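> coords please:
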Amino acid sequence: MKNRTVINIAEIAKRTLRLEAAAIDDLQQYINEDFEQAVDLIAQCGGRVVVSGIGKSAIIGQKIVATLNSTGTPSIFMHAADAIHGDLGMIQENDVILCISKSGNSPEIKVLVPLVKNFGNKLIAMVGNTGSFLAQEADILLNTSVSQEACPNNLAPTTSTTAQLAMGDALAVCLIEWHGFSAADFAKFHPGGTLGKKLYLKVGDLSRLHQAPKVLLNSTLKEIIVAISSGMLGVTAVLKDNGELAGIITDGDLRRMLEKNIPADSVTAAGIMSAHPKTIQEDELAINALEKMRQHDITQLLVLKDKRYIGIIHLHDLIREGII
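Alright, predicted model coming up:
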């Protein structure tokens, strides 16, 4: 048995990646009329994509199903071996069948294909052998042929499954474009986790968790300190008598004021505030607040509803929600 002193691990890994990258690049020659027909058929079928396969191709099929579902194309997975033991019942009239196989001649595939055709459903074959049973019986052929596997014995599905995965992604992305599937649509299907929060969490959702500290232009130093302390965000908004936003005071502004030895009884909010605070609308995405904070190297933004001050969003809010 070889050990790491005999084999060159780095070179083997690099060779594997080169072979798989080349296989994906070669797929471009198979993006043809059949591929376009497959996209058209799926986009207009009125049903779902039922993806089936056996072995490693079945695993790739499950990933393709997950990608299609998350990008607006309803899909389900049906294992080729289970199909003939009852799972064929999941196929509905308007469904399109996508069968994935490297050889196209697996016994399970040979049993499944005639049954699907008897149902009258259209069959798309994603196959690495264009002369196979599956390729010949399919209505549409997606060619995922590869010249060799990355496996040194040219046996273990490596390059071939990479090609299947890439072809599935190509289908999914074309369908995204076909349906005009937007980031807002994507958010509907991804409400959980960091990704979902980046796509749907609004500034107002976070600012409402805090008080909205505020003082007036003529507020005293004591009133300013109380407002900043009560909000526990190190900041307060400064408002005009009519309620319009006039400025912002941070705890840093207070420190700089104290360093100047200004008499405390002469301090007003108008005298120490910054007159042009950075703001953001409540209906903007929280991820946009993060970008604005990064752009201006600050840790909080005043939140507005139209032109009215309603609260504060802080960097800590974004960290707590996993946006960062």
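
> C-alpha from now on. contacts and neighbour counts both.
Noted.

> is Leu293 in contact with Thr299, as I believe?
Careful, residue 293 is Met; it's not Leu. Yes: Met293 lies in contact with Thr299 (C-alpha atoms under 8 Å); the separation is 6.0 Å.

> now for these two: what residues contact both?
Taking C-alpha atoms under 8 Å, 6 or more residues apart in numbering as the contact rule, Met293 and Thr299 both touch Leu315.

> what's stretch 264-280 in contact with?
203, 215-221, 224, 238, 246-249, 253-254, 257, 289, 301-304.

> could you rerun that using 6 Å?
Here stretch 264-280 makes contact (C-alpha atoms under 6 Å, 6 or more residues apart in numbering) with 217-221, 247-249, 301-303.

> ok, then the element right after the helix or strand in which Ile249 is found?
Using DSSP states H and E, Ile249 maps to strand 245-250. As assigned by DSSP H and E, the chain's next helix or strand after strand 245-250 is helix 251-259.

> list the buried residues in that next one.
251, 254, 257 (16 or more other C-alpha atoms under 10 Å).

> what's the following helix or strand after that helix?
By DSSP H and E, the next helix or strand past helix 251-259 is helix 269-272.

> now that following helix: buried residues?
Result for helix 269-272 [16+ other C-alpha under 10 Å]: buried residues 269-270, 272.

> what of stretch 300-320?
300-304, 309-315, 317-318.

> just send these back as CSV, with distance to Val111 too.
Shown next, in CSV, are the buried residues of stretch 300-320 (distance: C-alpha to C-alpha, whole Å):
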residue, distance to Val111
Gln300, 63
Leu301, 63
Leu302, 65
Val303, 63
Leu304, 64
Tyr309, 68
Ile310, 65
Gly311, 64
Ile312, 63
Ile313, 60
His314, 61
Leu315, 59
Asp317, 56
Leu318, 54
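
> contacting residues around Ala58?
Contacts of Ala58 (C-alpha under 6 Å, 6+ apart): none.

> hmm, try it at 10 Å
51-52, 64, 77-80, 99-101, 161 (C-alpha atoms under 10 Å, 6 or more residues apart in numbering).

> swap in Pro191?
197-201.

> that's a strand at it, yeah?
No: secondary structure of Pro191 (DSSP: H, G, I helix; E, B strand; the rest coil): coil, not part of a strand.

> do you know how far it is from Lys197?
7 Å (C-alpha to C-alpha, to the nearest Å).

> likewise for Gln164?
Taken as C-alpha to C-alpha, the span from Gln164 to Lys197 is 31 Å.

> to compare against the first, here's the next sequence to fold:
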Amino acid sequence: MTTHLSTVNFCHFQKTGKAVLQVVREGLQQLDQYINEDFVRACEIIYHCRGKVIVMGIGKSGHIGKKIASTFASTGTPSFFIHPTEANHGDLGMVCSNDIVIAISNSGESLEILTLIPILKRRQILLICMTSRPNSRMAYAAEVHICVKVPQEACSLGLVPTSSSTATLVMGDALAIALLKAKKFTKEDFALSHPGGALGRKLLMRVDSIMRIGDSLPCLPPDASLHQALLKMTSKKIGAIVICHKNNIIQGIFTDGDLRRLLDVGTNINMHNIHISTVMTPVGIRISPDTLVVDAINIMKSKNITCIMIAQNNKLTGLVHIHDILRTNTI
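Got it, this is the predicted structure:
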């Protein structure tokens, strides 16, 4: 059916959109009553699960179930999604005796799931169901039933899963976050399941993976001249040079900031005769190779420096410049 633009009242788009949001908000407010003893029991079952949490759902419930399983998996609760139709044709073999199943259906009467329940019961696999109907067959069959009933769908026809699917999604998030807190799940734990993302790089990357080593390190002995130090700094393009004794034992560091302060004094300096050890910053700031990059950048910011030495037992192992960190996209 073709609709002529001249007959469309575009103001209705905004009005309808706001009406949808209002219906969904009211539905979520009703959801609060279902964070009850059943919710607590479901959390306990999942918390003590020695296997995986298998989420099932079909249609819109399946799409929501996939997201819930993904959220569980990324927050410390091993989980994956199985499509009920595929489960009826062999994929049920993926479910092991230590697993539990969360089955999602708005009506609680999804035949694809109902046909699986006798097998799950026979195998003594615990079943948690999320439906909008406490009197449904799925609700009666479950060890725990979590109600996700909403007053109405946001669809003007009252048919399209809108408020109900949002409520189910939010209830799944509530379960996942309640378990996250109970398991004392940390940012570092989260990063371990997201190594490819920005947070993973930020929380997992250590300075020993990006530090400059070997020939790229600007090093000189204490008796080197200031002139030699400046040439070395220029050739390495890092704006700093580390002064080391034999075996790379750190004595100090000289940076372009030290050079500016030295020149600001206004005294005549013979760069060929003065030893770098007399104008360096003794000791210097250093961190261990296993320091996280995010911690290194915080130290550099607090000390107002652009590079930092990496050392172990006072022995230089590397050097990290702010540019090295910027290339990692961790800040």
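
> need the buried residues of stretch 300-320 of structure 1 in a markdown table (columns: secondary structure and distance to Ala138 of structure 1).
Shown next, in a markdown table, are the buried residues of stretch 300-320 of structure 1 (DSSP: H, G, I helix; E, B strand; the rest coil; distance: C-alpha to C-alpha, whole Å):
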| residue | secondary structure | distance to Ala138 of structure 1 |
| --- | --- | --- |
| Gln300 | strand | 59 |
| Leu301 | strand | 58 |
| Leu302 | strand | 60 |
| Val303 | strand | 58 |
| Leu304 | strand | 58 |
| Tyr309 | strand | 62 |
| Ile310 | strand | 61 |
| Gly311 | strand | 60 |
| Ile312 | strand | 59 |
| Ile313 | strand | 56 |
| His314 | strand | 57 |
| Leu315 | helix | 55 |
| Asp317 | helix | 53 |
| Leu318 | helix | 50 |
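
> tell me the two of those that are most distant?
For the buried residues of stretch 300-320 of structure 1, the maximum inter-member distance is 19.8 Å, found between Tyr309 and Leu318 (C-alpha to C-alpha).

> on that earlier part again, what's the closest of the buried residues of stretch 300-320 of structure 1 to Ala125 of structure 1?
Minimum distance to Ala125 of structure 1 across the buried residues of stretch 300-320 of structure 1 is 45.6 Å, recorded for Leu318 (C-alpha to C-alpha).

> aligned to that closest one, what sits in structure 2?
The equivalent of Leu318 of structure 1 in structure 2 is Ile325 (alignment by TM-score structural alignment).

> please apply the same query to Ile287 of structure 1.
Checking with TM-score structural alignment, Ile287 of structure 1 has Val294 as its match.

> which residues does that match contact?
By C-alpha under 10 Å, 6+ apart, the neighbours of Val294 of structure 2 are 201-207, 325, 330-331.

> same deal with Glu188 of structure 2?
Residues in contact with Glu188 of structure 2 (C-alpha under 10 Å, 6+ apart) are 194, 199-200, 202-204.

> can you tell me the element it falls in?
Per DSSP H and E: helix 187-192 holds Glu188 of structure 2.

> about what we covered before: which stretch of helix or strand covers the match of Ile287 of structure 1?
Secondary structure from DSSP H and E places Val294 of structure 2 in helix 293-303.

> just the buried ones from the contacts of Val294 of structure 2?
For the contacts of Val294 of structure 2, buried by 16+ other C-alpha under 10 Å: 201-207, 325, 330.

> report how many residues lie close to Asn121 of structure 1.
By the measure other C-alpha atoms under 10 Å, the count of residues near Asn121 of structure 1 is 17.

> closest to Ile269 of structure 2 among the buried ones among the contacts of Val294 of structure 2?
Using C-alpha to C-alpha, the buried ones among the contacts of Val294 of structure 2 come closest to Ile269 of structure 2 at Ile325, 34.6 Å.

> wait, that closest one touches Val207, no?
Yes: applying C-alpha atoms under 10 Å, one finds Ile325 of structure 2 in contact with Val207, separated by 8.7 Å.

> could you tell me which residues touch both of the two?
293-294, 296-297.

> looking at these, which is nearest Ile146 of structure 2?
Distances from Ile146 of structure 2 to those, taken by C-alpha to C-alpha, are shortest for Val294, at 41.1 Å.

> mind listing the helices for structure 2?
Under the criterion DSSP state H, structure 2 contains helices at 11-31, 37-47, 60-74, 84-87, 111-114, 117-122, 137-141, 163-182, 187-192, 198-204, 226-236, 256-264, 293-303, 322-326.

> switch the ones you listed over to TSV; also include distance to Gln152 of structure 2.
Compiled in TSV, the helices of structure 2 are given as follows (distance: least, C-alpha to C-alpha, whole Å):
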stretch	distance to Gln152 of structure 2
helix 11-31	7
helix 37-47	22
helix 60-74	16
helix 84-87	26
helix 111-114	23
helix 117-122	29
helix 137-141	20
helix 163-182	7
helix 187-192	36
helix 198-204	38
helix 226-236	68
helix 256-264	67
helix 293-303	47
helix 322-326	50
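
> which one, of those helices, ends up nearest to Pro151 of structure 2?
helix 11-31 (6.1 Å).

> can you list the buried residues in that closest one?
Within helix 11-31 of structure 2, the residues scored as buried using 16+ other C-alpha under 10 Å are 20, 23-25, 27-28, 31.

> Thr5 of structure 1 maps to what in structure 2?
In structure 2, Thr5 of structure 1 lands on Phe10 (TM-score structural alignment).

> Phe186 of structure 1 now?
That one, Phe186 of structure 1, aligns with Phe190 by TM-score structural alignment.

> now do Ile249 of structure 1
Here Ile249 of structure 1 is matched to Phe254 in structure 2, going by TM-score structural alignment.

> surely that match and Ile243 touch.
Yes: here Phe254 of structure 2 reaches Ile243: they are 7.5 Å apart, a contact under C-alpha under 10 Å.

> which neighbours do the two have in common?
With C-alpha under 10 Å, 6+ apart as the test, Phe254 of structure 2 and Ile243 both reach 229, 276-277, 280-282, 284.

> out of these, who has the most neighbours?
Within these, neighbour counts (other C-alpha under 10 Å) peak at Ile276, which reaches 27 neighbours.

> ignoring the adjacent residues along the chain, who's closest to that residue?
The shortest distance from Ile276 of structure 2 to any non-neighbouring residue, by C-alpha to C-alpha, 6 or more residues apart in numbering, is to Leu226 (4.9 Å).

> list the contacts of the counterpart of the one you found in structure 1.
In structure 1, the residue matched to Leu226 of structure 2 (TM-score structural alignment) is Leu221. Neighbour list for Leu221 of structure 1: 227, 254, 264-269, 272 [criterion: C-alpha under 10 Å, 6+ apart].
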